[in-house]
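**Q** coords please:
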Amino acid sequence: MLSCQNPLLRVLVVDDHELTRFSLELALKAQSHIDIVGLASNGKEAIEMVERYHPDVIILDLQMPVMDGLSASSHIKSIDPSTQIIAYSSVEDPQLEVMSQTAPIDVFCKKDTATKELINLVKQLGNRKTNPLHDHRNGNL
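**A** I've put the predicted structure just below:
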């Protein structure tokens, strides 16, 4: 039986702040068609979870201990180039934003973005992975 429903989007949340991880998990779990496959507190954990769970979309903090998000994004894209990465940061450093433009991430999103906008962004990026013909690369929010 064929279904016209959107496929379940597999999302990984990576942030060194427990409250941020918990808040994002709650907001995303409330959405139909989104499955949180894991929560990681640094880039090294994120890479391990990507190898294990193969998420469609990753919300990836840029500044974390052990391994930062920019370094982790290169490893993640080498594991699965189609994984969509949202660089998620509160830093206002213009150099960091320039670096994120050259890193293998798909979208840069500031942490003060409204939750509804972030959820919509996750869904859009999830559609890129599940429908590669509708790929419009390198947006910013």
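
**Q** for the rest of this, base every contact and every neighbour count on C-alpha atoms.
**A** Fine.

**Q** distance between the helix or strand hosting Leu24 and the chain's centre?
**A** Secondary structure assignment for Leu24, by DSSP states H and E: helix 18-29. Chain-centre distance of helix 18-29: 13 Å, with Cα atoms, centre = their mean, to the nearest Å.

**Q** now show me the structure for the sequence below, then we'll compare the two:
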Amino acid sequence: MRNLYSNRGGRNDVVRVLVVDDHALFAEALMLTLGIDERIEVVGSASSGIEGVSLAEALRPDVVLMDVHMPSMDGIEATRRVRRVSPSTRVVMVTAARSPQIAFHALAAGAERCLTKDTPALKLIDAILDTPRRATVTQLVPREASIA
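**A** Here you go, the predicted model:
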């Protein structure tokens, strides 16, 4: 579990993000990518659902980027608990699985969006900056499928 603090000095226009993912390489790449955008401040990272809930309660981020499949506690249960301990925190589920069932359970648990890990960085940043107050699912279409 890591806490990260930036030099941005508490600007109100910055969206504070917590990254929760058990794959260190993905989590670190995600934090580096998000760190480039001055509108986003990564305030911490966790490698399990349990750590994620604990950090969400302590740090009160604006948005949690939550993986689904993690040790100790999966992202679905962690999302439920984050919404309990920090009701104003929005959760965006980020998963490698293209499963409508996972998306359904994520949204039912309180996630506001469900994105796949192959989502382009700019689309993820847009989701963080503009996560609506209503639940949405990015259309889960196989890569091979073409959309007319």
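
**Q** so is the aligned residue in structure 2 for Ile58 of structure 1 in a helix, a strand, or just coil?
**A** Counting by TM-score structural alignment, Ile58 of structure 1 lines up with Val64 in structure 2. When classified by DSSP: H, G, I helix; E, B strand; the rest coil, Val64 of structure 2 comes out as strand.

**Q** what does Gly126 of structure 1 give?
**A** Per three-state DSSP, Gly126 of structure 1 ends up helix.

**Q** surely Asp13 of structure 2 meets Arg39?
**A** Yes. Contact criterion Cα atoms under 8 Å: Asp13 of structure 2 and Arg39 qualify, at 6.8 Å.

**Q** tell me the average deviation of the helix holding Leu24 of structure 1 from structure 2 after fitting.
**A** By mean Cα distance after the TM-score superposition for structure 1, the fitted helix 18-29 of structure 1 averages 0.6 Å away from its aligned residues in structure 2.

**Q** immediately after that helix, which helix or strand?
**A** Using DSSP H and E, the helix or strand that follows helix 18-29 of structure 1 towards the C-terminus is strand 34-40.

**Q** that following strand vs structure 2, average offset?
**A** Compared with structure 2 after fitting, strand 34-40 of structure 1 deviates on average by 0.7 Å (mean Cα distance after the TM-score superposition for structure 1).

**Q** ok so, going back, so the match of Ile58 of structure 1 touches Val15, yeah?
**A** No. With contact defined as Cα under 8 Å, Val64 of structure 2 does not reach Val15; the gap is 10.5 Å.

**Q** of these two, which one has the most company?
**A** More crowded of Val64 of structure 2 and Val15, by other Cα atoms under 10 Å: Val64, with 30 against 18.
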